[in-house]
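In: Quick one: sequence plus predicted model below, questions after.
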Amino acid sequence: MTSKNLRADTVTLAGGVQLPQMGLGTWPLNDDEAAVAVKSALQIGYRHVDTAENYRNEVGVGQGIRDAGVAREEIFVTTKFNKEWHSVEGARTACEASLKRLGLDYVDLLLIHWPNPAQDRYVQAFEGLLKLRDAGLVRAVGVSNFKVAHLQKLFDAGLTPQVNQIELSPTRPRKELVALHRVHGIVTESWSPLDRGGDLLKADAIQKAAAAHGVTPAQVVLRWHVQQGLVAIPKSADPERQRLNLDVFGFALSAAEMAAIDALEQPEPKLLDADRFGH
């Protein structure tokens, strides 16, 4: 399957902001690599780029955006900040530093990268995000790697993120968390959507669907994400792989194919524990 004019479908965040369902992940690219990868992706048709303070490549991402020749208002840029900025004023400090590194006047989505519950300041950090949105420095606000209990603490404070970016793939579908997101109108973003170094792409259900649709196994998995309303952010610096990753909006998996992929869930998936891990 090939498409000449590649472009991702979008989902609507609470508040009306449109988020492309396929984005370019940039970890662990360095600045030079990120500049090349982002330029390539945007010229192919991507309109969603994901970075973070902790990736140490925001300068390169910003350079790639400028080099691509695509109007800024067409590009959805996400970045994230670390635990040292978990306060109302800290969120602004982090945002301003990211904007300087990126060379941008605003970001489209700013996320708390990890909850760091032992520090217990993510509620204040989220309050800071809302002030940044009100000030026009960000268009949407959210969290990353938040578990049910972390989200509940936000809900109890009357706060609801527009996005939660979590590790999610067919082997780690995070069903309870995704269901909670839907109840509260939170969009789910999937990092490591193709699995972390596992054998997912070799699975019989994936291989059969790829053969049936004339696509690659990776395209099948990414289609599984977007077909259920998730946003996927696979990382690739290779232009051809970038093109294939984006080219998943011209076919649909059958109900039987979706069910077969759902059945790949692992009963005890290996996940980074957001109660213990974070930066």
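Out: Noted; the coordinates are in hand.

In: all contacts plus neighbour counts: C-alpha atoms, from now on.
Out: OK.

In: Tell me where the stretch 101-250 of the chain has helices.
Out: Secondary structure of the stretch 101-250 of the chain (DSSP state H, counting those that start in this stretch): helices located at 122-135, 148-156, 175-184, 204-213, 217-227, 239-246.

In: Out of those helices, which is closest to Pro267?
Out: helix 175-184 (11.8 Å; CA to CA).

In: Would you convert the helices of the stretch 101-250 of the chain into JSON lines that also reports distance to Ser190?
Out: Shown next, in JSON lines, are the helices of the stretch 101-250 of the chain (distance: least, CA to CA, whole Å):
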{"stretch": "helix 122-135", "distance to Ser190": "21"}
{"stretch": "helix 148-156", "distance to Ser190": "16"}
{"stretch": "helix 175-184", "distance to Ser190": "10"}
{"stretch": "helix 204-213", "distance to Ser190": "18"}
{"stretch": "helix 217-227", "distance to Ser190": "8"}
{"stretch": "helix 239-246", "distance to Ser190": "14"}
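
In: Comparing these, which comes out most buried?
Out: helix 217-227 (a mean of 24; mean count of other CA atoms under 10 Å).

In: Remind me what that helix packs against, helices and strands.
Out: If you count contacts as 3 or more CA pairs under 8 Å, 6 or more residues apart in numbering; DSSP states H and E, helix 217-227 packs onto helix 204-213, strand 231-232, helix 239-246.

In: any chance of those in TSV, plus distance to Val183?
Out: Converted to TSV, these look like this (distance: least, CA to CA, whole Å):
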stretch	distance to Val183
helix 204-213	29
strand 231-232	17
helix 239-246	28
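
In: Mind checking those for the one nearest to Lys153?
Out: strand 231-232 (24.1 Å).

In: Can you list the helices and strands that that closest one packs against?
Out: strand 187-191, helix 217-227.

In: As a markdown table, these with distance to Asn145 would be great.
Out: Output for the helices and strands packed on strand 231-232, formatted as a markdown table (distance: least, CA to CA, whole Å):
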| stretch | distance to Asn145 |
| --- | --- |
| strand 187-191 | 10 |
| helix 217-227 | 17 |
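
In: To Glu176, which of the helices and strands packed on helix 217-227 lies closest?
Out: strand 231-232 (17.0 Å).

In: Quick one: distance of that closest one to the chain centre.
Out: 6 Å (CA atoms, centre = their mean, to the nearest Å).

In: Val77 versus Asp108, what's the distance?
Out: Separation of Asp108 from Val77 (CA to CA, to the nearest Å): 5 Å.

In: Second structure follows, compare the two:
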Amino acid sequence: MVLTEHYTLSNGIEIPKLGLGTWMIADDKAADAVRAAVAIGYRHIDTAQGYDNERGVGDGVRTSGVPREELFVTTKLQADFKTYDEARAAIEGSLAALDIGYIDLMIIHSPWPWAEFRGEDRHFAGNLEAWRALEEFHQTGKIRSIGVSNFEQPDIENVLQGGAVKPVVNQILAHVTNTPFDVIDYCHNEGILVEAYSPVGHGELLGNPDILTIAEKYQVSVPQLCIRYTLQLSLLPLPKAANPDHMRQNAELDFEISDEDMDTLKNLAPIKDYGQHSEFPVFWRN
């Protein structure tokens, strides 16, 4: 059962192979979602400063009925913070909001501030400042592991060359019809685990007839097929769910996609429009 399986990060720490994504789960709903997920068997919860739900996630962790050390909690340093002082203050803020003693994994949410996402300025100096702050909290044990998100090869090289601690993960958008194999292969060669957020393409894959045909072949749902696809690429999927039935179904992955069907899924035409999620609503709110 995937909920009992783990990857081992490059620093030797184990991380559950499937996580619960909490993007767009409101703070006052997050605790219920976390408790439901833990009751089902999830042990990996993913949040972020930009989601505005760290307080609720922390409440869910504390009241889950499962010992803290059995849960793995990830949060993300807001993408806009590119100075050492900003990053330190934000990390303190996450520790206080979560109130769970320590953070298992904290990652820089993006190499670019959200307003400049995919811009020409890669903010190399600012990312190293933020990384230095993360390294210091990692040294104290308040953060057990540190990593990055939405980083491409030049951004990772910047951290590898300028930092003292190697990133253990890179969390990226990866799903059927959008699998950035260049970044994935680079990370795997560097011993960096790749986490796949939105493995169902923000829901836009649900109506894809090609994916539906393959899902029907295995008698599974489109989300199950898409999540299984990422696992077979040695990625760590983070499907978002607030409904316990969806959480349960997302973890029922006791099937294997054939090599032939994996090749078909790898080569499907990319999504050009994510609908209402074409502009990702992850930003800093004053």
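Out: Sure, I can see it. Since we're looking at a predicted model, the values are computed, not measured.

In: How close are the two chains, by TM-score?
Out: Laid over one another, the chains give 0.89 as their TM-score (TM-score structural alignment, normalised by the length of the first structure), with 271 aligned residues with a CA RMSD of 2.4 Å.

In: Tell me which of the helices and strands packed on helix 217-227 of the first structure sits nearest to Glu96 of the first structure.
Out: strand 231-232 (26.0 Å).

In: higher neighbour count, Asp108 and Val77 of the first structure?
Out: Val77 (27 against 22; other CA atoms under 10 Å).

In: Can you report how many residues lie near Ile261 of the first structure?
Out: 22.

In: Not counting its neighbours along the chain, what's nearest the equivalent of Ala39 of the second structure over in the first structure?
Out: Under the alignment (TM-score structural alignment), Ala39 of the second structure pairs with Gln43 of the first structure. Nearest residue to Gln43 of the first structure, sequence neighbours excluded (CA to CA, 6 or more residues apart in numbering): Ala68, at 6.1 Å.

In: so what's the one you found up against?
Out: Val38, Lys39, Ser40, Leu42, Gln43 (CA atoms under 8 Å, 6 or more residues apart in numbering).

In: What helix or strand is the second one located in?
Out: In this case it means Lys39 of the first structure. Using DSSP states H and E, Lys39 of the first structure sits in helix 31-44.

In: hmm, back to that, of all the helices of the stretch 101-250 of the first structure, which lies closest to Leu194 of the first structure?
Out: Of all these, helix 217-227 comes closest under CA to CA, at 6.5 Å.

In: quick one: stretch 61-75 of the first structure aligns where in the second structure?
Out: Taking TM-score structural alignment, stretch 61-75 of the first structure hits residues 57-71 over in the second structure.

In: Relative to the whole chain's centre, how far out is the matching stretch?
Out: Using CA atoms, centre = their mean, the offset of stretch 57-71 of the second structure from its chain centre is 19 Å.

In: Tell me the buried residues in it?
Out: Val57, Gly58, Asp59, Gly60, Val61, Arg62, Ser64, Arg68, Leu71 (16 or more other CA atoms under 10 Å).

In: nearest to Asn189 of the second structure, of these?
Out: Nearest to Asn189 of the second structure out of those is Leu71 (CA to CA; 27.9 Å).

In: how close does the counterpart of Thr83 of the second structure in the first structure sit to Leu271 of the first structure?
Out: In the first structure, the residue paired with Thr83 of the second structure is Ser87, using TM-score structural alignment. Counting by CA to CA, the gap from Ser87 of the first structure to Leu271 of the first structure is 27 Å.

In: neighbour count winner among the two?
Out: Ser87 (19 against 10).

In: Name all residues that make contact with the closest residue to the more buried one other than its chain neighbours.
Out: Spatial nearest neighbour of Ser87 of the first structure, chain neighbours left out: Ala125 (4.4 Å); criterion: CA to CA, 6+ apart. Residues in contact with Ala125 of the first structure (CA under 8 Å, 6+ apart) are Trp85, His86, Ser87, Val88, Gly90, Ala91, Ile112.

In: Go again with 7 Å.
Out: Contacts for Ala125 of the first structure (CA atoms under 7 Å, 6 or more residues apart in numbering) come out as His86, Ser87, Val88, Ala91.

In: Please apply the same query to Ile112 of the first structure.
Out: Lys80, Phe81, Asn82, Gly142, Val143, Ser144.

In: again with Gly278 of the first structure
Out: Trp114, Asn116.

In: now Leu137 of the first structure
Out: Tyr106, Val107.

In: 10 Å instead?
Out: 92, 95-96, 99, 104-110, 129, 131 (CA atoms under 10 Å, 6 or more residues apart in numbering).

In: Over to Thr78 of the first structure?
Out: 23, 25, 48-52, 107-111, 138, 140-142.

In: tell me the secondary structure for it?
Out: strand (DSSP: H, G, I helix; E, B strand; the rest coil).

In: so how far is Val138 of the first structure from it?
Out: Taking CA to CA, one finds Thr78 of the first structure at 9 Å from Val138 of the first structure.

In: what do the two both touch?
Out: By CA under 10 Å, 6+ apart, the residues touching both Thr78 of the first structure and Val138 are Val107, Asp108, Leu109, Leu110.

In: count of residues packed around the nearest residue to the first one once chain neighbours are set aside?
Out: Residue nearest to Val107 of the first structure in three dimensions, not counting chain neighbours: Val138, with 4.9 Å by CA to CA, 6+ apart. Here the count is done by other CA under 10 Å, and Val138 of the first structure has 22 residues near it.

In: Trace Val138 of the first structure over to the second structure, please.
Out: Aligned partner of Val138 of the first structure by TM-score structural alignment: Ile143.

In: wouldn't its match be in contact with Ile100 here?
Out: No. Judged on CA atoms under 10 Å, Ile143 of the second structure makes no contact with Ile100 at a distance of 11.3 Å.

In: Gln207 of the first structure: which of the shared contacts of Thr78 and Val138 of the first structure is nearest?
Out: Leu109 (34.8 Å).

In: out of the helices of the stretch 101-250 of the first structure, nearest to Asp195 of the first structure?
Out: Proximity to Asp195 of the first structure (CA to CA) singles out helix 217-227 among these, at 9.4 Å.

In: That closest one vs the second structure, average offset?
Out: Mean deviation of helix 217-227 of the first structure from its aligned counterpart in the second structure after superposition (mean CA distance after the TM-score superposition for the first structure): 0.7 Å.

In: ok so Val49 of the first structure is a strand residue?
Out: Yes. With three-state DSSP as the criterion, Val49 of the first structure is located in a strand.

In: and the gap between it and Glu74 of the first structure?
Out: 11 Å.
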